[in-house]
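Q: Sequence and predicted model, in that order:
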Amino acid sequence: MILAGFVLLAVGAADLVRQFAPRRWIGYLAAGIILLLLGSVSDALLPMIAGLVIGALWVWSMPSERPAPLGFWPAVLLALVAVGSVVWFPARVDSGMIGAVWSLRSPFGDIPFDLAMLSLGAGVFLLESSNLVVRAALDGEHTWRPIDRGASTDPTAVGSAVAPAGDGQSVAGVATDDARPDTATPLSAPILGAPAEATPTRDPRAGFQGGRLIGPLERILVMILTLAAAYPILAAMLAAKGIVRFPEISRDGETGARAEYFLVGSLVSWVIGLSAAFLVWWAAHS
């Protein structure tokens, strides 16, 4: 169990560092030292080293700036490692120096240190790492939105269906080979005979990338509500997401690309959240 917790924690921390740290090497170094100290005081140095190695392999195999070279397979292998370590290695009796002072109570009883680390690792993984998994799934399915000449040309705006020419980005920020220079008219290219127009004032809300916030929050809520057995609330939340996105999906026309994009991304995100909840539940009852 402790191996799964440290692996998920190392992978999640690495993705948070490369997403938000201004200097990645400093962030990687600081995260590595903190994790090694945590493994040392909990008498689990070898599992933590294994977690750091797997985290480094994850950063290489699941890049954030381009499509994953190995596709969806790193996520599958990581899931097998996490499930296998929980099934074959239950919670330890002795947790080293930190186990002597560890005390965490809940309405369901005392929470062992190994279970707490597994829950923490699963929660951290649901933040940025799961975004990469969803992106890899969308890359593999090629569920790109069709070009709509009447849609907004801002790729970060809600409902936008046009990728900027040559930037290799789809509407949701997912790298795609289909975004070629001939798929849309460059914004900076002048049109012969067209009168010069003043540049409109940019709406600061147009660059809001809600998907990066909605996805992690959704998965965390799915995990918490599942563990709390609040299934009616969970079903209502998932249904509400579909209702909110229905107007955009209904403009899909005959291609069905928007519907596929929404369904694939949402289902993969929900499966990740449910899998994390099941992993913690299994560990708690093993």
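A: Now that the structure is in, tell me what you want to look at.
Q: When you work out contacts or count neighbours from here on, use the C-alpha atoms and nothing else.
A: Fine.
Q: Buried ones in stretch 57-64, by neighbour count?
A: 58-59, 61-62, 64 (16 or more other CA atoms under 10 Å).
Q: hmm, who's touching it?
A: The contact list for stretch 57-64 (CA atoms under 8 Å, 6 or more residues apart in numbering) reads 11, 14-15, 68-70, 74, 132.
Q: Tell me the spacing between the closest residue to G5 other than its chain neighbours and N131.
A: Spatial nearest neighbour of G5, chain neighbours left out: L118 (3.7 Å); criterion: CA to CA, 6 or more residues apart in numbering. Separation of L118 from N131 (CA to CA, to the nearest Å): 19 Å.
Q: Between these two, which has more neighbouring residues?
A: L118 (27 against 22; other CA atoms under 10 Å).
Q: what packs against whichever helix or strand I33 is part of?
A: I33 belongs to helix 24-41 when assigned by DSSP states H and E. Here helix 24-41 touches helix 2-20, helix 45-61, helix 96-101, going by 3 or more CA pairs under 8 Å, 6 or more residues apart in numbering; DSSP states H and E.
Q: how much does that helix deviate in direction from helix 45-61?
A: Helix 24-41 and helix 45-61 are oriented at 160 degrees to each other (axes from the mean of the first three to the mean of the last three CA atoms, to 10 degrees).
Q: List the buried residues of helix 24-41.
A: Within helix 24-41, the residues scored as buried using 16+ other CA under 10 Å are 27-28, 31-32, 35-36, 38-40.
Q: and here's the other structure:
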Amino acid sequence: MLGAILLVLIGSADLARSGISSTLGRVVAIVIAWLAVILLATLGLGIAVWWVAIPVLLAVAWLATTTTSIDRRTAPGIVPAVGVLLSLLAFLVWDRTSLGMSGFIVDWHAGVVSAVISSLSLAALAVAVGVTLFAVESANLVVRAALRPATAASKPVIMPGSRSPWWKRTAAPALAVADLRGGRLIGPVERVLIIALTLAGALPIVAGLIAAKGIVRFPEISNDGAGGSKAEYFLVGSLVSWAIAVAGAGLIWITVAG
């Protein structure tokens, strides 16, 4: 359950960061969303506050080391995504908070009319929500970090005499990369479809979806210059995006099965 809470916290925060222009509005939206998640976890599921504090601290670390800005990157690069992955694996091994839960959400689940919802555990439902939220915007940050490896041109800019901590330093603009139009919108839809179709066992449709994307992008890639930046951009970005979707589907399946 802690893994689901972590994904919900990160996913909701990144949606607020990408969808709200003002800094104050972002902070207010994130605080409200996180308070709602904490209250639902503690009062609705009966999880102790000190357990909920673990994913909250990890989500804060994610916010401190990532950015939703399209043309900038932070110094840690892909490290925050690796940290989230390791955290999820650790939660799968030793997290037992889903056992013996009690609260109004547990009571609602026990009396729910829908046979589909009642057949799934609360942990599986929470993981599904968390994976979906992460796949919408947070996965875009991971893909963007993978497409922009650390270089001398993207190291943090430190003004002379600056004593600001490393997590507040702003990275220099990322190196120019050929941008395939619509990728930021296509990616979330594609990932959600792959997750849903994979869980439904429609693997041939997933293969067709992946093939269709390559066909649609082929004219744009075939017109690429000698550098081949668009082809590399498409391949790396697509592979990372698909890997996130498959991993998300796998996490949901493991939670449902076990």
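A: Sure, I can see it. It should be emphasised that the depicted structure is a prediction, and the values quoted were computed from it without experimental measurement.
Q: so what number do they get for TM-score?
A: Once the chains are laid over each other, their TM-score by TM-score structural alignment, normalised by the length of the second structure reads 0.81; 227 aligned residues with a CA RMSD of 2.4 Å.
Q: Out of the contacts of stretch 57-64 of the first structure, which end up buried?
A: Neighbour counting by 16+ other CA under 10 Å classes 11, 14-15, 68, 74, 132 among the contacts of stretch 57-64 of the first structure as buried.
Q: Out of those residues, the closest to L227 of the first structure would be?
A: Nearest to L227 of the first structure, judged by CA to CA, of these is V11 at 22.6 Å.
Q: Quick check, the closest one in contact with L127.
A: No. With contacts counted by CA atoms under 8 Å, V11 of the first structure stays clear of L127, the gap being 10.7 Å.
Q: Name the single longest helix found in the second structure.
A: For the second structure, the longest helix by residue count, based on DSSP state H, is helix 229-257.
Q: That one aligns to what range in the first structure?
A: On the basis of TM-score structural alignment, helix 229-257 of the second structure is assigned to residues 257-285 in the first structure.
Q: quick one on the thing from earlier: identify, from the buried residues of stretch 57-64 of the first structure, the entry nearest to F89 of the first structure.
A: Within the buried residues of stretch 57-64 of the first structure, the smallest distance to F89 of the first structure is 22.4 Å, found for W58 (CA to CA).
Q: Would you mark the buried spots in stretch 234-247 of the second structure?
A: Buried, per 16+ other CA under 10 Å, within stretch 234-247 of the second structure: 234, 236-238, 240-242, 244-246.
Q: Same question for stretch 221-232 of the first structure.
A: Under the neighbour-count criterion of 16+ other CA under 10 Å, stretch 221-232 of the first structure has 221-227 buried.
Q: Likewise for stretch 101-117 of the second structure?
A: Residues of stretch 101-117 of the second structure classed as buried: 101, 105-106, 109 (neighbour count, 16+ other CA under 10 Å).
Q: one step back: which one of the buried ones among the contacts of stretch 57-64 of the first structure is nearest to L217 of the first structure?
A: Closest to L217 of the first structure out of those is L132 (14.9 Å), distances taken as CA to CA.
Q: after the host helix or strand of that closest one, next one along is what?
A: Using DSSP H and E, L132 of the first structure sits within helix 129-141. Following helix 129-141 of the first structure in sequence order, the next helix or strand is helix 211-227 (DSSP H and E).
Q: That next one: average distance to aligned residues in the second structure?
A: Average distance, helix 211-227 of the first structure versus aligned residues of the second structure after superposition (mean CA distance after the TM-score superposition for the first structure): 0.8 Å.
Q: which helices and strands does that helix pack with?
A: Under the contact definition 3+ CA pairs under 8 Å, 6+ apart, helix 211-227 of the first structure sits against helix 129-141, helix 231-250, helix 257-285.
Q: Give me the buried stretch members for stretch 43-57 of the first structure, please.
A: Within stretch 43-57 of the first structure, the residues that count as buried by 16+ other CA under 10 Å are 43-45, 47-52, 54-55.
Q: Oh, that last question was meant for stretch 276-286 of the first structure, not what I typed.
A: Within stretch 276-286 of the first structure, the residues scored as buried using 16+ other CA under 10 Å are 276-280, 283-284.
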